[in-house]
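Chemist: model this:
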Amino acid sequence: MSSRHLVDPQLLPLLETIPPLNLSAQSLPAMRARPVMFQVNPKDLEATEQEIRTVPGPAGAPDVEVLVYRPRGAAGPLPCILHIHGGGYVAGDARGNEATHRSMVADLGCAIVSVNYRLAPETVFPGAVEDCYAALAWIMGEASALGFDPARVGVMGESAGGGLAAALALLARDRGEHALAFQHLIYPMIDDRTCVAAEPHPYVGEFVWTPQANRFGWTSLLGQAPGGPDVSPYAAAARASDLSRLPPTYIATGALDLFVEENLEYARRLIRAGVPTELHVYPGAFHGFQWAAQSDVARQAARDTRAALKKGLA
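Modeler: As a prediction, this is how the structure comes out:
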């Protein structure tokens, strides 16, 4: 059933620029090669600085590249966001978020560390989340030298990055080595069981990230078909049986996003577990709707996310 009539009219022009996605092993290289869509604002470039670092990777695995952004000339200790990029677990690169990261650093007066984790299917679970944990461990271990405040470190991600952020929050809680100040999840990809739902939502997933792409992404990450009984919560956070003692959580999603029901259910369970949770659902919005940056709904989402981050970083 088509959902086009439910799309916010201001988002319709964006759909005309997005080619249909038929994700497969054959089409994946082309997806990874897509150019970055956004240019850095010259004012943000002047106000911020970037450093590329390599940090110790998980045991027996390669080191991990991170991009560190901070306000130019800022005196520490700074609050810090560990950012995890999206891309369905199979694509994306931290460099693709430079424009957003520099803008956020300039606006929020914080540092951002963005991690280039290993992608699937070349690296299956738990490679990506362990890379993210290695980046968190480096931030906390080197906080004094970096000029960061370890009590004000939160994690943020969009789509698969939101899924990894949620998984990282669970992993950090369970290992008990590092405490996160918050988790900030933008339409997070957190439940492989959406691929095998008995009654799929009839009005979601038509645009940008489709059920076919979702199945490919989860199969690539897990190294097996999604929906089975033995999937780890550190791969699919919605699989966690206990959501207590997680950090304050922000979840934002679109009403037409394939992930809307798994995101709503995760928010419900977090609230029931006593976790302070802020939830936003944007009507008429599909996966990646923020790319229509001048639309009213994208502007509202940007205001909401900045306000929540300011609160979390404080």
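
Chemist: every contact and neighbour count from this point should use C-alpha atoms.
Modeler: Fine.

Chemist: all helices of the chain, in order?
Modeler: 12-17, 28-32, 42-47, 98-108, 127-141, 143-146, 160-175, 211-222, 260-272, 296-313 (DSSP state H).

Chemist: thought residue 51 was touching residue 68?
Modeler: Yes: Residue 51 lies in contact with residue 68 (CA atoms under 8 Å); the separation is 5.0 Å.

Chemist: between the two, tell me which one has more neighbours.
Modeler: More crowded of residue 51 and residue 68, by other CA atoms under 10 Å: residue 68, with 20 against 10.

Chemist: which residues touch that one?
Modeler: Neighbouring residues of residue 68 by CA atoms under 8 Å, 6 or more residues apart in numbering: 50, 51, 52, 53, 111, 112, 113, 114.

Chemist: identify the residues contacting stretch 265-284?
Modeler: 6-8, 238, 242-256, 297, 301.

Chemist: likewise for stretch 81-90?
Modeler: With contact meaning CA under 8 Å, 6+ apart, stretch 81-90 is reached by 28, 92-94, 97, 110-116, 119-121, 132, 135-136, 153-162, 164-165, 189, 213-214, 217-218, 220-221.

Chemist: here's the other one to compare against:
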Amino acid sequence: MTTTRSAVALGVLAGLTAAVVRRARTISAVAPELRQPDLWLPLSIGSRLELAVGRRTFGARVTEPVAGVTVTRSDVPGGQDVFGYEPAERTGGALLWIHGGGTVLGRPEGDSELCSRMARDLGIVVVNARYRLAPEHPFPAALDDLLAALRDLHARAAELGVDPARIAVGGASAGGGLAAAVAQRATDEGVPVAFQLLVHPMLDDRTVLRRGTPGRGRLVWTPRSNRWAWTAYLGHEPRADERRPYAAPARRLDLSGLPPAWIGVGDLDLFHDEDVAYARRLEAAGVPVDLHVERGMYHAAELELQTTVASMKAFQQRVFAALGAAVGSRAA
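Modeler: Down below sits the predicted model:
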């Protein structure tokens, strides 16, 4: 009995040691300034229980708006509520911003600081939209809410001092993927969109079906989380055949006629390959696109490090500069 217990203990210790070694190897690929202690935690979402925990932690995140911006909340006909951020001086541009969270968690209040800073620094009106989350509300619930928010922004353009020809859509992670879907559907339905700002966007459910690229997708947003989130959003496991338009933006065959785009992603991000492929397809279809790949960056690293790490501050400045050039008159 003692020998058996010793063997089990040695086996457990060997397994833990191997896991630590693998994690150390993964973190060694991260840019030195981005190596945070929490990267050692193997966090992911793969069950309702883990989703509930995520919603109480990351999903409950709230940030405060910066000074110099008027913040309002309003209900959208046929949609959810939105937060508006109006700068004292306006350029006439606007952005519909969509928060991330894998389509399964998060809320607009978490991006109040970012949205208000965009409004203040670029002189644009930013509308930060709420949308229904999966799995309680699978596709197309979120997209319907966001199209309603975009239509409402156009309807209120005059009172907001916004030029309807200078309205962009944008988001990060799942919000970036939803922004790409909004741009596609808006184009098909004749709702003007001037620009799409796609920050490490979640674009392609088929990534779940492909063998992963070594070194990518091991931090923050993992293949396990990706499979669970896409299954929740689609209402079924990702599969080779998905016929519903806009369900996964990367599945659209004809990308011609879509708005100009900026796409930024880290080279350690699970979404790297699908984002680069989408950028190349946009370019091949004649859509102006600016692609930035950040070396040594894992998924959403800029979320917490944009004010303390020079490379993440520069990454965020690229986001602001692209948006400012597209619909504002000045960049941060």
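
Chemist: TM-score for the pair, please.
Modeler: The TM-score (TM-score structural alignment, normalised by the length of structure 1) is 0.92; 302 aligned residues with a CA RMSD of 1.7 Å.

Chemist: re the thing from before, and the contacts of stretch 265-284 of structure 1, which are buried?
Modeler: When burial is judged by neighbour count using 16 or more other CA atoms under 10 Å, the buried members of the contacts of stretch 265-284 of structure 1 are 7-8, 238, 243, 246-256, 297, 301.

Chemist: among these, which lie within strands?
Modeler: 249, 250, 251, 252, 253, 254 (DSSP state E).

Chemist: touching, the first one and residue 186? I think so.
Modeler: No: between residue 249 of structure 1 and residue 186 there is no contact, the gap being 10.7 Å when judged by CA under 8 Å.

Chemist: what does residue 284 of structure 2 correspond to in structure 1?
Modeler: With TM-score structural alignment as the criterion, residue 284 of structure 2 lines up with residue 272 in structure 1.

Chemist: apologies, that question was intended for residue 100 of structure 2.
Modeler: Residue 100 of structure 2 maps onto residue 86 in structure 1, by TM-score structural alignment.

Chemist: can you tell me how far its match is from residue 310 of structure 1?
Modeler: 22 Å (CA to CA, to the nearest Å).

Chemist: residue 172 of structure 1 - how many residues pack around it?
Modeler: So residue 172 of structure 1, with other CA under 10 Å, has 18 neighbours.

Chemist: that one and residue 178 touch, don't they?
Modeler: Yes: shown here, residue 172 of structure 1 and residue 178 form a contact pair, counting by CA under 8 Å, at 5.9 Å.

Chemist: residues contacting the aligned residue in structure 2 for residue 189 of structure 1?
Modeler: Matched to structure 2 by TM-score structural alignment, residue 189 of structure 1 sits across from residue 202. The neighbours of residue 202 of structure 2, taking CA under 8 Å, 6+ apart as the test, are 102, 173, 174, 175, 176, 177, 178, 271, 275.

Chemist: can you tell me how far the equivalent of residue 8 of structure 1 over in structure 2 is from residue 266 of structure 2?
Modeler: Mapped onto structure 2 by TM-score structural alignment, residue 8 of structure 1 lines up with residue 31. Separation of residue 31 of structure 2 from residue 266 of structure 2 (CA to CA): 10 Å.

Chemist: quickly list what's touching both of those two.
Modeler: The contact lists of residue 31 of structure 2 and residue 266 share 295, 296, 297, where a contact means CA under 8 Å, 6+ apart.

Chemist: now do the second one against residue 219 of structure 2, distance only.
Modeler: With distances defined as CA to CA, the gap from residue 296 of structure 2 to residue 219 of structure 2 amounts to 12 Å.

Chemist: so between those two, which is more surrounded?
Modeler: Set residue 296 of structure 2 next to residue 219 and count neighbours by other CA under 10 Å: residue 219 wins out with 27 against 19.

Chemist: aligned to the more buried one, what sits in structure 1?
Modeler: With TM-score structural alignment as the criterion, residue 219 of structure 2 matches residue 207.

Chemist: the closest residue in space to that match that isn't next to it in sequence and residue 71 of structure 1, how far apart?
Modeler: Among residues not flanking residue 207 of structure 1 along the chain, residue 286 sits closest, at 6.6 Å (CA to CA, 6 or more residues apart in numbering). As judged by CA to CA, residue 286 of structure 1 and residue 71 of structure 1 stand 32 Å apart.

Chemist: can you redo the ones in strands among the buried ones among the contacts of stretch 265-284 of structure 1 as TSV with distance to residue 197 of structure 1?
Modeler: Putting these into TSV (distance: CA to CA, whole Å) gives the following:
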residue	distance to residue 197 of structure 1
249	26
250	25
251	22
252	22
253	19
254	19
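
Chemist: if we take these, which one ends up nearest to residue 2 of structure 1?
Modeler: Nearest to residue 2 of structure 1, judged by CA to CA, of those is residue 254 at 16.0 Å.

Chemist: what do we get in structure 2 for the closest one?
Modeler: Aligned partner of residue 254 of structure 1 by TM-score structural alignment: residue 266.

Chemist: that match reaches residue 302, doesn't it?
Modeler: No: applying CA under 8 Å, one finds residue 266 of structure 2 not in contact with residue 302, separated by 10.0 Å.

Chemist: tell me the residues of structure 2 aligned with the top strand by length along structure 1.
Modeler: In structure 1, taking DSSP E as the definition, the longest strand is strand 148-158. The alignment of strand 148-158 of structure 1 onto structure 2 (TM-score structural alignment) covers residues 162-172.

Chemist: starting at the chain centroid, how far to that stretch?
Modeler: 16 Å (CA atoms, centre = their mean, to the nearest Å).

Chemist: residues in contact with that stretch?
Modeler: With CA under 8 Å, 6+ apart, stretch 162-172 of structure 2 has contacts from 92-100, 125, 154, 157, 176-180, 182-183, 192-201, 326-327.

Chemist: residues contacting residue 293 of structure 1?
Modeler: Contacts for residue 293 of structure 1 (CA under 8 Å, 6+ apart) come out as residue 299.

Chemist: ignore what I typed, I meant residue 63 of structure 1.
Modeler: Applying CA under 8 Å, 6+ apart, the residues near residue 63 of structure 1 are 54, 55, 56, 57.

Chemist: if we go to 6 Å?
Modeler: 55, 56, 57 (CA atoms under 6 Å, 6 or more residues apart in numbering).

Chemist: the closest residue to it other than its chain neighbours and residue 66 of structure 1, how far apart?
Modeler: In space, and not counting its chain neighbours, residue 63 of structure 1 is closest to residue 57: 4.0 Å by CA to CA, 6+ apart. Per CA to CA, residue 57 of structure 1 is found 11 Å from residue 66 of structure 1.

Chemist: repeat for residue 50 of structure 1
Modeler: Taken as CA to CA, the span from residue 50 of structure 1 to residue 66 of structure 1 is 10 Å.
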